[in-house]
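K.L.:
would you be able to build a 3D model of this:
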Amino acid sequence: MAMEIRYATNPTETKSYDTDRLRSEFLIENLFVPDKLNMVYSHVDRFITGGVIPTTEPIKLEADKHEMGADYFLERREIGIINVGPAGTVTVDGTEYVLESKDCLYVGLGNKEVVFKSANAANPARFYFNSTPAHKNYPTEKVEISKAEPQHLGSINSSNERTIYKYIHLNGIQSCQLVMGMTLLKPGNMWNTMPCHTHNRRSEVYFYFDMPEDGLVFHLMGDPGETRHVVVRNEQAIISPSWSIHSGVGTNNYTFIWAMAGENQEFTDMDMVAPKDLR
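P.N.:
A predicted model of the protein is given here:
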C-alpha cells in the first residue's frame, strides 16, 4: 500500500504555477498498478482517492496509521467504489458484493474489513474509489449501472451529448457527505461540464477512463478569470478545489467519475460561469 499526501492550494498562488507544478499539485497519474493499492490523501476536503488491481491474491484496504491516525480505514470514514474493469468482488466484514463493470458500492463508517478480489486473475478488476470523513454509519449498498437512473443531457451540436448516472446522492445511496456518480459521453462528443461552474461549498475529484492509449483530455481548471489546463490521460484523476472550475475537452469521447464532498450534498448547488466570463 502506498499513500501520497497533497496539500491545499489557493487561487492567487496557483495562477503562477508552471506545467510541472500544476501536475504535481492536482493530477493523480499512477493509480493502477497490478497487485498494489495506491492512494492520494488530499487536504482538499480530506479526500482520499485510490485504485487497486488485485490479480492472484485479494488485497485488503488498510489505514495508513501515521497519516490517518486510525486503526482501520473506515474508522472515521466512508467510501465509494466503482469497478472500471472486468468483474470482481468487494468483501465487507464477511459479506461479498459482486461488482461488474461500472457498478458502484458504498461502504459506511465503522466497517472494519474491506477486501478487493478479481473474478479472473488473468483479466483482473480495476477498483477506483473515493473516501471522505464521516460522522454517522449508513448501510453498505450496491447499485448496478443497469439499475441506476440515467439522465440524458447535452446535444451533438455543442459536442456534449452525455448520460449521467448518479450513485451516491440525496435521492440514491445515502452517505454523510460523499456524492459520487459517472458521466458517459456519446461517440462524437468531447466536452464535459461546459458551460462550467464552481461550487465554493465543496470540492471535487474527476477520474477519466475509457480512453484509447493515444487519447487525452485537456482538463480546464483554475479561477474563472485565470484558467489553466492540465493534460489528462486514461485512468488518471485530477483534484478540483472548491474555487476552481472543472471542465474539459478530449480528443475523442470518454467516461469520467465525479466525486464531491464538503458543505452539502445538493447536486445542483453550483455557481455557474458564463463562457463570456472565462479568461
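K.L.:
going forward, measure contacts and count neighbours with C-alpha atoms only.
P.N.:
Noted.
K.L.:
which parts of stretch 259-272 are buried?
P.N.:
Buried residues in stretch 259-272, counted by 16 or more other CA atoms under 10 Å: 259-262, 265.
K.L.:
err, stretch 180-200, not the other one
P.N.:
180-186, 189-192, 194, 196-199.
K.L.:
cool, and stretch 63-75?
P.N.:
63, 72-75.
K.L.:
pipe these into a markdown table and attach secondary structure and distance to Cys176 per row.
P.N.:
Formatted as a markdown table, the buried residues of stretch 63-75 follow (DSSP: H, G, I helix; E, B strand; the rest coil; distance: CA to CA, whole Å):
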| residue | secondary structure | distance to Cys176 |
| --- | --- | --- |
| Ala63 | coil | 20 |
| Tyr72 | coil | 18 |
| Phe73 | helix | 16 |
| Leu74 | helix | 13 |
| Glu75 | helix | 14 |
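K.L.:
structure for this one too, so we can compare:
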Amino acid sequence: MEVRYAANPKDVKLYDTRRLRDEFLIEDLFPSDAVKMVYSHIDRIIVGGVVPATKPIALEAGSEIRAEYFLERRELGVINIGGKGTVTVDGTAYELDNRDGLYVGMGAKEIIFASADAKSPAKFYFNSAPAHAAYPTVKVGLAKARRVELGSQAEANKRTIYQYIHPEVLQSCQLVMGMTVLEQGSVWNTMPSHTHDRRMEVYLYLNMPEDAVVFHFMGEPGETRHIVVRNEQAVISPSWSIHSGVGTRSYAFIWGMCGENQTFTDMDHIPMAELK
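P.N.:
Below you'll find the model as predicted:
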C-alpha cells in the first residue's frame, strides 16, 4: 500500500509539475491480477483498484492500517468500470455489471473480487474511509442511484450526477460516492468551482480515449495549479483546494468524499472573479 501525506497549501504553491503529480496524481491504478491501494493521510481515505483477470483476489489489510482485516474499522464503496464480476462479502456474492456499485459496511471480514469472464475482466474501483458504526451491505445499480442533472450546453458543462453512496440512497458513516457523466460536447466539470473545507475528495477520470486528457485544476482559488490527467487516473483533492477540470473531449469521473459531513450541497462557491 502506497502512503501519501497531507499537504499544506502554503507549501503547494512552491511545487513544480513533478511534485504536484507525485503528491496528488494516482497512476497505474488497475494492474492485472493485483490490488493497488493508496493510503492518503488526508482524512485517511484509501483509494484502490482491483482487476481479477484470471483469479479471484481477496482484499487484505496492509500493515499501514494495523487491523486484523481490512474493514475492521472502515467502510468501503466499490464501482465496477470493467466487465461483469462479483464481490463476495462474507460468503454472499453480489454481481456487479459495468457501472454497478456496492457499499460494504464496517465489520465485514472477507471481501473477494472475481470476474465472470477472463477475456473481459471486471475492473473494480474503490474508496474506503474510517467508520464508527456498522451499516448493511447494499448493491446500488445505476438505476438505483440518485440522479441529478446539472449544467448546460452553452456553458459546456451539461452533465448527469449519479449518487450511489448518499444519505438519500443508503446509510454510511462518512463515505459519499458517485459518478458524473458529461454529455457529448460538454467538457467542464465542477465549474464554477468550489471548495468544501469540511471534507476531501478524490476524482477518478474515465471513458477517455488514449489521446484525450483532462486538465484538472486544483489549489487555492487565488493560487490555482493544474495536473494533466489521462484515462483511469485519479487525483486526490485536499479540502482547501478547488477541484475542477476541462477535457479535450467529454468524459466521466467517479468522485468519492469523506470528512466532517455528508451534505452533498455543503460547498463554498468561488466567484469567477476570484480565480487566478
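K.L.:
can you pull the TM-score for these?
P.N.:
TM-score of the superposed chains, computed with TM-score structural alignment, normalised by the length of the second structure, equals 0.99; 276 aligned residues with a CA RMSD of 0.6 Å.
K.L.:
re earlier: report the two of the buried residues of stretch 180-200 of the first structure separated the most.
P.N.:
Lys186 and His199 (26.0 Å; CA to CA).
K.L.:
does Thr14 of the first structure touch Gly222 like I think?
P.N.:
Yes - counting by CA atoms under 8 Å, Thr14 of the first structure touches Gly222, with 7.5 Å between them.
K.L.:
the two: which has the busier surroundings?
P.N.:
Each of Thr14 of the first structure and Gly222 has its neighbours counted (other CA atoms under 10 Å); Gly222 has more, 22 against 17.
K.L.:
over in the second structure, tell me which residue corresponds to that one.
P.N.:
Gly222 of the first structure maps onto Gly219 in the second structure when the alignment is built from TM-score structural alignment.
K.L.:
please name every helix or strand in contact with the helix or strand harbouring its match.
P.N.:
Assigned by DSSP states H and E, Gly219 of the second structure falls within strand 214-220. Here strand 214-220 of the second structure touches helix 9-12, strand 223-229, strand 244-247, going by 3 or more CA pairs under 8 Å, 6 or more residues apart in numbering; DSSP states H and E.
K.L.:
in JSON lines: the buried residues of stretch 259-272 of the first structure, plus distance to Arg233 of the first structure and secondary structure.
P.N.:
Formatted as JSON lines, these follow (distance: CA to CA, whole Å; DSSP: H, G, I helix; E, B strand; the rest coil):
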{"residue": "Ala259", "distance to Arg233 of the first structure": "18", "secondary structure": "strand"}
{"residue": "Met260", "distance to Arg233 of the first structure": "21", "secondary structure": "strand"}
{"residue": "Ala261", "distance to Arg233 of the first structure": "24", "secondary structure": "strand"}
{"residue": "Gly262", "distance to Arg233 of the first structure": "27", "secondary structure": "strand"}
{"residue": "Gln265", "distance to Arg233 of the first structure": "28", "secondary structure": "coil"}
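K.L.:
can I get those residues in CSV with distance to Phe127 of the first structure?
P.N.:
Converted to CSV, those look like this (distance: CA to CA, whole Å):
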residue, distance to Phe127 of the first structure
Ala259, 15
Met260, 18
Ala261, 20
Gly262, 23
Gln265, 24
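K.L.:
helices along the second structure, start to end?
P.N.:
Here the second structure has its helices, by DSSP state H, at 9-12, 17-24.
K.L.:
mean distance between the shortest one and the first structure after superposition?
P.N.:
It refers to helix 9-12 of the second structure. Comparison of helix 9-12 of the second structure with the first structure after fitting gives an average deviation of 0.3 Å (mean CA distance after the TM-score superposition for the first structure).
K.L.:
same thing with the longest one?
P.N.:
After superposition onto the first structure, the average distance of helix 17-24 of the second structure to its aligned residues comes to 0.2 Å, using mean CA distance after the TM-score superposition for the first structure.
K.L.:
so what touches that helix?
P.N.:
4-5, 12, 227, 235-237 (CA atoms under 8 Å, 6 or more residues apart in numbering).
K.L.:
try 7 Å
P.N.:
For helix 17-24 of the second structure, the surrounding residues in contact (CA atoms under 7 Å, 6 or more residues apart in numbering) are 4, 227, 235-236.
K.L.:
which of those sits closest to Pro167 of the second structure?
P.N.:
Using CA to CA, Ile236 comes nearest to Pro167 of the second structure of the contacts of helix 17-24 of the second structure, at 22.8 Å.
K.L.:
what lines up with the closest one in the first structure?
P.N.:
Taking TM-score structural alignment, the alignment pairs Ile236 of the second structure with Ile239 from the first structure.
K.L.:
ok, Asn80 of the second structure next?
P.N.:
Under the alignment (TM-score structural alignment), Asn80 of the second structure maps onto Asn83 of the first structure.
K.L.:
show me what Arg198 of the second structure aligns to in the first structure.
P.N.:
Superposed on the first structure with TM-score structural alignment, Arg198 of the second structure falls opposite Arg201.
K.L.:
oh, that last question was meant for Gly105 of the second structure, not what I typed.
P.N.:
Matched by TM-score structural alignment, Gly105 of the second structure corresponds to Gly108 in the first structure.
K.L.:
thank you, goodbye.
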